[in-house]
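Novice: Mind looking at a prediction? Sequence and model below.
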Amino acid sequence: MQESATASNPKNLIEGATGKWEVVIGLEVHAQVASKSKLFSGAATAFGAEPNSHVSLVDAAMPGMLPVINAECIAQAVRTGLGLNAKINLKSVFDRKNYFYPDLPQGYQISQFKQPIVGEGEIEIDADGETLTIGIERLHLEQDAGKSVHDQHPDYSYVDLNRSGVALMEIVSKPEMRSSRQAQAYVTKLRTILRYLGTSDGDMEKGNLRADVNVSVRKPGDQLGTRCEIKNVNSIRFIGQAIETEARRQIDILEAGGKIDQETRLFDPGKGETRSMRSKEEAHDYRYFPDPDLLPLELTMDFVGELEASLPELPDAKKERFTQEFGLSDYDATVLVAERASADYFESVASGRDGKVAANWVINELFGRLNKEGKDIADSPVSASQLGAIVDLISSNTISGKIAKDLFEIVWSEGGDPAEIVEARGMKQVTDTGAIEKAVDEIIAANPDKVEQAKAKPTMIGWFVGQVMKVSGGKANPQAVNEILKQKLGIE
């Protein structure tokens, strides 16, 4: 990864014993391609299968077995490149990256080096109180390795080749991030884009998205420092912790008069430390050369154009449309577009209704309850049509906001049609001004001291509103209650 200088932002500097330091961060994100079969074989990619049950003769590197490119993986890589506003290279080459490891049966990994399928692109992120554009260096396709298993026997390690040959997209950023928050925002945004495109599920718990984090530190304005690479960080929270930990380690060494060795490290979240894994390899250590079993990959403009025409609306475009079409704040729109399923749910609720009211119910009531119970939007007990019906009942003044929350609870727990529930359970809002006026008169008569206080301090009217709502079981129309109280108390 080439490093480039970027202007320092004083907000992101780290205080050390000898002054302030700047951290420079670049990320290599490995995302498993959403495909039913592997990059060069027909073996399945489904997660959770019995060890070594999804292994073809190609994956096991049996003599004479030749790789065949999976066309869907190529299409998925191009879609991703288009979603990253990146250059699509019409000609790319697969190379052999040579190294020995027990879970790599071939003794080399088929990857891409000098001629990747996707060139430079960019991602826009919001972090540290500003909008930043982070450059993408490249995206290339490569095989995943298998997995060494060390906890099945006291004396032996085993190898599971189910992942061997699974297609990965390695997305390499430029070293333009200057804080752990920016790196976390970058990975979050990248994962969102991948999910919108359907090119990777981005599931970090399953290892389908993981990051190698490159970290170096320098005094502001100095040349770039020696970087260390933290391998295979598999959660956004750990990415932030690994950067903070590694930056502090390097600063402590430099301030003590030492020097940073370029190396590959691992992050131990339990101990809150990074530890050395091996000295950092350079490209020449891998002896890259074009794979003799695979011809150069040549794409046509028509192929790329067809994929581009089929792309979905992406998060940034959707966010802008939500703010304009529904009048949402930037914050609300950002929350709603974070996941494609959430955005689709909101849009269904908001269709033909007040967008701000719909957003309030989706974000505060629905998302709040889903988070509390650890559920995903796909598992929501309240459908978009049910929530839309609740919003309709509020808009028509059939129910009050308080009753709506009770109704939401019933629909969440029991299901059913909101309008029918309101009718059957007598939950309709009281709009009969005569009945409301009677309740107001009784409360005023019973509380002469509060009346005098309200006349002297008009904000006291809220106490009377609360009493009327209590007497009516929350069914009185709040607007009507306010108007009648103001009239009776002589408050403008």
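Specialist: Perfect, thanks for sending it.
Novice: going forward, measure contacts between C-alpha atoms and count neighbours the same way
Specialist: Will do.
Novice: In three-state terms, label Phe267 for me.
Specialist: Assigned by DSSP: H, G, I helix; E, B strand; the rest coil, the conformation of Phe267 is strand.
Novice: List the contacts of it.
Specialist: The contact partners of Phe267, taken as C-alpha atoms under 8 Å, 6 or more residues apart in numbering, are Ile230, Lys231, Val233, Ala242, Glu273, Thr274, Arg275.
Novice: biggest helix in the protein, by residue count?
Specialist: Identified as the longest helix of the chain according to DSSP state H is helix 236-255.
Novice: so what secondary structure elements neighbour it?
Specialist: strand 14-16, helix 180-197, strand 209-218, strand 273-279 (3 or more C-alpha pairs under 8 Å, 6 or more residues apart in numbering; DSSP states H and E).
Novice: can you give me how far it is from the chain middle?
Specialist: 23 Å (C-alpha atoms, centre = their mean, to the nearest Å).
Novice: Distance check, Leu132 against Val29.
Specialist: 19 Å (C-alpha to C-alpha, to the nearest Å).
Novice: Over to Glu122. Which of the three states is it?
Specialist: Here Glu122 is recorded as strand under three-state DSSP.
Novice: surely it meets Leu82?
Specialist: No: counting by C-alpha atoms under 8 Å, Glu122 stays clear of Leu82, with 10.4 Å between them.
Novice: Strands along the stretch 51-200 of the chain, start to end?
Specialist: 91-92, 95-98, 108-111, 121-127, 130-143, 147-149, 158-160, 167-173 (DSSP state E, counting those that start in this stretch).
Novice: Below is an additional structure, to be compared with the one above:
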Amino acid sequence: MSDIYSKYETVIGLEVHAQLLTESKLFCSDSAAFGGAPNTHISAITMGHPGTLPRMNRKAAEYAIKLGLACHCDIEKDNYFARKNYFYPDLPKGYQISQHTAPICKNGYLTISTDAGTRTVKLNRIHLEEDAGKLLHDQDPQYSYVDLNRAGVPLVEIVSEPDLHSGDEAYAYLTEMRRLVRYLEVCDGNMEEGSMRCDANISVRLKGSTTLGTKVEVKNMNSIRSVKKAIEVEVKRQIDIIESGGTIIQETRSFDAATGSSFSMRSKEEANDYRYFPEPDLAPFHLSDEFIAQIKASLPALPEELIERYTMQYGLTEYDARVICDDKATAAYFEEVIKATSHYKAASNWVSGPVKSWLNEQGKDISQFPVSPALLAALIELVDAGKVSFSIASSRILPAMIAEPGDPLGIATRLNLLQDNNADNITPIIDEVLAKYPDKVAAFKGGKKGLMSLFVGEVMKLSKGKADPRLTNELLAERLKS
């Protein structure tokens, strides 16, 4: 980066909207499921017809508290909703029911890891609100259509402090937040379907300055990668304007992922007047200590906790631990494997290696993997006992177990794959290999010790992979001394 850009510090705050995985909407029994024909998940309450009354979804509050506790937030015990008044075609009531001055979760933080290290990002709040509907602009050349299926679906809005300083940090933050909501099973985190959405408030200032620059909000980013790219594009745009003597205008911009550029949507010179006032049709609700304690007790082991345990207790590298904890189902599978074997590093290598490769090739997730954790652990034990090599286990035995799950020892025996650890059987093969390569033997004795792998490879080839590699190495070393 040139000196022009390195003079500046980037300041970013993210607003993440996550749709909660409740069966019904926030204030009525209409289905909150994704999809469905347009305007089929609606009722008089969703439409805000006169005489209808909203009723609070208890499960939505539970999910918000769950997320808040996982993010180390303070839980607000006395809550109420407010009306946020603004007009938009897909907002059927003409206002949105949201939390304003009393968010259900305050403060807190999220831990992220980048190439620069691990640090915490401060949160401002997590609050509950209902979603708006959706405008469809591609159904007709002359008209835009309105689909209200999404209207009223429960959301949490997760607002960070302006505590991020690069596109890489924003990428790490969103990746961690998505992983967290999936672990908690409060949101599916699918940005492509709109169930997790992000707006970025971006500003720049000279390094050393404590005054925030004029912020620009960037919207309409449908992937974590797009958020990172949009931030990088916007930071460059702002610095270029300042360096050319211009002034940053507070505005909302939209990001076009196809072109990698943004364009202005509207100016935000002054704050919008949403005319907030307490929602008159919903009573305030109080959260008891017992209710919060029950939710806290129900929290699963979270990535932070698992990574610490895997590195400190099981001796995995942080990288290996993070790969295992990338999603909850993989971590759960790994947990079951290590209940049946104490070879933790080998278990990690198998789950993140051959198992993950097969899943990627098949386009499946680990819940669809046909080999049970107990059988995979038995295969790991078979390799550790020296009865088969890792190569044979991964290339021959595991595929056989996938095709027809069964005991790996039985499969290895049936396919005649058990390693030969009888020195009387391996020694003649070693003599044959050394006789075949007299020049290589001389070179090895002359100091080219790397040739050992050639000799081992040839022995394995002639033995059809059945020679015990460890015994082969020992016998070769003895033969090559003479």
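Specialist: Good, I have the coordinates. In this text, all values refer to a predicted model and were calculated from it rather than measured experimentally.
Novice: Asp160 of structure 1: which of the helices and strands packed on helix 236-255 of structure 1 is closest?
Specialist: Nearest to Asp160 of structure 1, of all those, is strand 209-218, at 18.9 Å by C-alpha to C-alpha.
Novice: Give the burial count for Gly352 of structure 1, as a bare number.
Specialist: 10 (other C-alpha atoms under 10 Å).
Novice: Look up how far Ala358 of structure 1 lies from it.
Specialist: For Gly352 of structure 1, the distance to Ala358 of structure 1 equals 10 Å [C-alpha to C-alpha].
Novice: what do you get for Gly272 of structure 1?
Specialist: Applying C-alpha to C-alpha, the value for Gly272 of structure 1 to Ala358 of structure 1 is 42 Å.
Novice: Please say which of the two ends up with more neighbours.
Specialist: Ala358 (22 against 13).
Novice: Quickly find the element holding the more buried one.
Specialist: Secondary structure assigned from DSSP states H and E places Ala358 of structure 1 in helix 355-360.
Novice: likewise Glu320 of structure 1?
Specialist: With elements taken from DSSP H and E, the one containing Glu320 of structure 1 is helix 315-325.
Novice: Now the spatially most central residue of structure 1: closest residue in space that isn't a chain neighbour?
Specialist: When C-alpha atoms, centre = their mean is applied to structure 1, the residue found nearest the centroid is Thr188 (3.9 Å). Computed as C-alpha to C-alpha, 6 or more residues apart in numbering, the closest residue to Thr188 of structure 1 that is not its neighbour in sequence is Ile236, at 7.3 Å.
Novice: quick one: the one you found from Ala309 of structure 1, how far?
Specialist: Using C-alpha to C-alpha, Ile236 of structure 1 is found at 32 Å from Ala309 of structure 1.
Novice: mean shift between the helix holding Glu320 of structure 1 and structure 2?
Specialist: Its aligned residues in structure 2 lie a mean 1.2 Å from helix 315-325 of structure 1 after superposition (mean C-alpha distance after the TM-score superposition for structure 1).
Novice: List the buried residues in that helix.
Specialist: Pro315, Asp316, Lys318, Lys319, Phe322, Thr323 (16 or more other C-alpha atoms under 10 Å).
Novice: whereabouts in structure 2 does the longest helix of structure 1 align?
Specialist: Mapped onto structure 2 using TM-score structural alignment, helix 236-255 of structure 1 spans residues 224-243.
Novice: buried residues in the matching stretch?
Specialist: Residues of stretch 224-243 of structure 2 classed as buried by neighbour count (16+ other C-alpha under 10 Å): 224-235, 238-239.
Novice: The residue nearest to the centre of structure 1 maps to what in structure 2?
Specialist: Counting by TM-score structural alignment, Thr188 of structure 1 corresponds to Thr175 in structure 2.
Novice: again, but for Gly270 of structure 1
Specialist: Superposed on structure 2 with TM-score structural alignment, Gly270 of structure 1 falls opposite Ala258.
Novice: Tell me how far that match lies from Lys229 of structure 2.
Specialist: Ala258 of structure 2 sits 11 Å away from Lys229 of structure 2, taking C-alpha to C-alpha as the criterion.
Novice: One more: Glu185 of structure 2?
Specialist: Glu185 of structure 2 is 28 Å from Lys229 of structure 2, where distance means C-alpha to C-alpha.
Novice: so what corresponds to Asn397 of structure 1 in structure 2?
Specialist: For Asn397 of structure 1, the aligned position in structure 2 is Gly386, judged by TM-score structural alignment.
Novice: contacting residues for its match?
Specialist: Gln419, Asp468.
Novice: Same check on the one 4 residues further on?
Specialist: By C-alpha under 8 Å, 6+ apart, the contact list for Phe390 of structure 2 reads Val383.
Novice: Compare the helices and strands packed on helix 236-255 of structure 1 and report which one is nearest to Asp151 of structure 1.
Specialist: Using C-alpha to C-alpha, the nearest of those to Asp151 of structure 1 is strand 273-279, at 19.7 Å.
Novice: mean deviation of that closest one from structure 2?
Specialist: In the superposition with structure 2, the average deviation recorded for strand 273-279 of structure 1 is 1.1 Å (mean C-alpha distance after the TM-score superposition for structure 1).
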